[in-house]
Every structure is written in C-alpha cells, then in structure tokens.
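> Below are the sequence and a predicted model; questions follow.
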Amino acid sequence: MLKLKIMIPMVLIVLAGCSQQVRNPDTGSTTKNQGDSLYVVLKIKNVIKAGEKINLQFVVHNDQSTSKSFCKWHTPFEPLMSKYLDITDENGNEVSYKGPMAKRIMPPPADSYLAVKPKDTLLADVDLLKAYQLEAGKKYTIVYNSSGISGLKATNKATFILQK
C-alpha cells in the first residue's frame, strides 16, 4: 500500500508534462494552454523512390496575434530522442521504431520551450529512415502522437508511397 501512495504522485508529475502550460516568451510566465495557439501541419512528397531520403516537414503555425511557445520535447526541434510519430502501412501495421527513448525530468526547464512569433511558422525536417524501419513497395500514413507532451495540435495525417 505504501508503494502505491508513492507511485500515484509520481505518475501525476509525469503526466503533467509540457502541454498543460504555455510559456509566454516575453515574460517567462506560464498559463494554462487554452487550445487557441499552435498547430502542426505534416508535409511529405506523395511518392518517394527507394534509396532517396524520406524527409517529413514538421511545420508549426501560430495564427494568433501574440507570440506563443511550445515544449520542443517529442518534436523534431530537438535531436531524435523519442517516438513522436506513429507510422503505419496500408494494412494498418505499425512500423518499427528503432530510435532512442529519453526519460525526462518534470517540469520542463525554460530552455525546453521554443517561441513562435505572431502569424509566423517554424519548420523542422525529419529523416524518417533514421528512426523507422520502412520497406519499399508500401504506402505509409504518418500521425503526430505527442500533442500531450509538446502542446502542439496536429491538423493532418501525411501519406506517401515508398516505391521499389
């Protein structure tokens, strides 16, 4: 019973993550994320030939009139440290992730946040071959799965065919 009492607060701390707050880059203060700020659009070529780089563009948009920030953890704005994309083939089979999985301290330090100016975007490229086992001759669907960590809302799924 004592172990359970200790574990429950630890789970709550881990679940708190970055997404529950938005850091104001001008003042350094944090506020609850109201869902009115940043969103992600995933972009990739429709057809990619085997042997070519499989480059996904991860574009963060701020349509608001004030600067907004997000936690860069579980996004391509930091070195590859987690599985923040779910990739499935046309049969619904999940593609194997072969990259690192980092553990984090909570709450995130101030340098874990990136600011996006009003009416601006930030772009990061992801080489999917660095972390996923993709096979030629298949169609793939990519979904951003880490809104709960970064605070970013994904607006789309990206699809591509990896030709032989």
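That came through fine. Residues are numbered from 1 along each chain as shown.

> can we go C-alpha only for contacts and neighbour counts from here?
OK.

> got the contact list for residue 57?
By CA atoms under 8 Å, 6 or more residues apart in numbering, the contact set of residue 57 is 42-44, 123-126.

> The longest helix along the chain: how far from the chain's middle?
Using DSSP state H, we find that the single longest helix of the chain is helix 2-16. Chain-centre distance of helix 2-16: 25 Å, with CA atoms, centre = their mean, to the nearest Å.

> Give the next helix or strand downstream of that helix.
Next in sequence after helix 2-16, counting helices and strands by DSSP states H and E, comes strand 21-23.

> Now do the buried residues in that next one.
21-23 (16 or more other CA atoms under 10 Å).

> which helices and strands sit right next to that strand?
strand 30-32, strand 68-71 (3 or more CA pairs under 8 Å, 6 or more residues apart in numbering; DSSP states H and E).

> Check it against this one:
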Amino acid sequence: MTAAAVLAAGCHSQKPIVVQGNSGNNALSGAEILSVRLGSTSVRNTADSVGVSFTVSNNTDSPVRFCKWETPFEPRLGKYFEVSDDKGNEAAFKGAMARRVMPPPAEAYIVVAAHDSVNTSVNLAKNYSIQTGKYTVKYVGGGVSGLRSGNTISVSVAGTN
C-alpha cells in the first residue's frame, strides 16, 4: 500500500495525518479527514470520577492513521485536555508528562477504517484536580497526534455523600 501524507493547516508542529491507499484525489482538509468528539460517560460525576469519552472518526473512503501520543488512547501521559471551572479557572494537571524520541514507532499509530471510528474513555479525576462544580472540557489537539480539537463539553461534578 502506498501512503499519501495529507498536511493539516495550523501550527508548524502539527503532524501529518496519513491517508492509506490510492486516495490521492482526496479533497478533504485535515479537519475533515479525522474528527474528534467528546462525550460524558457518567450520569453522576464526583471529584474522584469524571468520565469522558473520546471518539476519533474517519470521514474518508480510505483507512487513516494517527499517532496515539498526546491523546486519551495513551492514558495518563500528557496534558491534552483543557479543564476549566465555571469561573474560567483551569483545573490543575497532576498527571505525568513524557518526552519522546522522534519519529514515533509504528506501534504508536492507530488505524481508523474508512467511515469508521475508534473510541476510549478516561477518568479526568486521575489527571486533574477537580472539585464539586461545573466544568468545561476540551481536547486541545495538535502536536504529534495530528488530531484537531473537537467539541467542548460541560460536566457537573457532585459533592460526595
């Protein structure tokens, strides 16, 4: 299989998203190739458990791969979410950060089949200091993953019983 690199517009650190196969005529922009969608996985969030789903969808007729680094597919490594309370204060990140040797090895990539999606769920409370209240959550995107930021979600965090 040949691979055609499709560069997404944006900052120079944005990595290419690779469309596999003979889709050189693909007229989609980087943002349209793979899309990111967040969702809430919990009916009742607490300061110890704030469930968020992360879905990457392929909007093309060919398989597409992206690097899982700096995404929830590699949990607890890196600050790839913006988590802010209803006053605009950012929740403190308490997770691990990683420095990488470039380029990423083959096992660092996830292939998404044509017109398909992959998803995972994370507990934000493991990486962010979260208290009772309302928060907005956004995937920041960019970097080595090549993914764009997606939607912003609101989550309410209840007090403990």
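Thanks, I have the structure now. For clarity, every value in this text was computed on a predicted model and none was experimentally measured.

> re earlier: mind putting the helices and strands packed on strand 21-23 of the first structure into CSV with distance to residue 132 of the first structure and mean neighbour count?
CSV is the format used below for those (distance: least, CA to CA, whole Å; neighbours: other CA atoms under 10 Å):
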stretch, distance to residue 132 of the first structure, mean neighbour count
strand 30-32, 34, 11
strand 68-71, 23, 24
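
> and the ones you listed as JSON lines, adding distance to residue 105 of the first structure?
Converted to JSON lines, those look like this (distance: least, CA to CA, whole Å):
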{"stretch": "strand 30-32", "distance to residue 105 of the first structure": "18"}
{"stretch": "strand 68-71", "distance to residue 105 of the first structure": "13"}
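
> wait, what's in contact with the residue sitting nearest the centre point of the second structure?
What sits nearest the mean C-alpha location of the second structure, by CA atoms, centre = their mean, is residue 71, with 4.4 Å. Going by CA under 8 Å, 6+ apart, residue 71 of the second structure touches 80, 141, 145.

> Nearest to residue 127 of the second structure among those?
Set against residue 127 of the second structure, the nearest of the contacts of residue 71 of the second structure by CA to CA is residue 80 (10.4 Å).

> any idea how far that closest one lies from residue 96 of the second structure?
Distance of residue 80 of the second structure to residue 96 of the second structure, given as CA to CA, to the nearest Å: 11 Å.

> Which one of those two is surrounded by more residues?
Legend: neighbour count by other CA atoms under 10 Å for residue 80 of the second structure and residue 96, higher for residue 80 (19 against 11).

> From residue 21 of the second structure, how far out is that one?
Counting by CA to CA - residue 80 of the second structure and residue 21 of the second structure are separated by 30 Å.

> ditto for residue 114 of the second structure
Taken as CA to CA, the span from residue 114 of the second structure to residue 21 of the second structure is 11 Å.

> ok, the two, which is more surrounded?
residue 114 (17 against 14).

> Against residue 19 of the second structure, how distant is that one?
10 Å.

> hey, what's in contact with both of these two?
By CA under 8 Å, 6+ apart, the residues touching both residue 114 of the second structure and residue 19 are 62-64.

> Give me the buried positions along the longest helix of the first structure.
By neighbour count with 16+ other CA under 10 Å, helix 2-16 of the first structure contains the buried residues residue 16.
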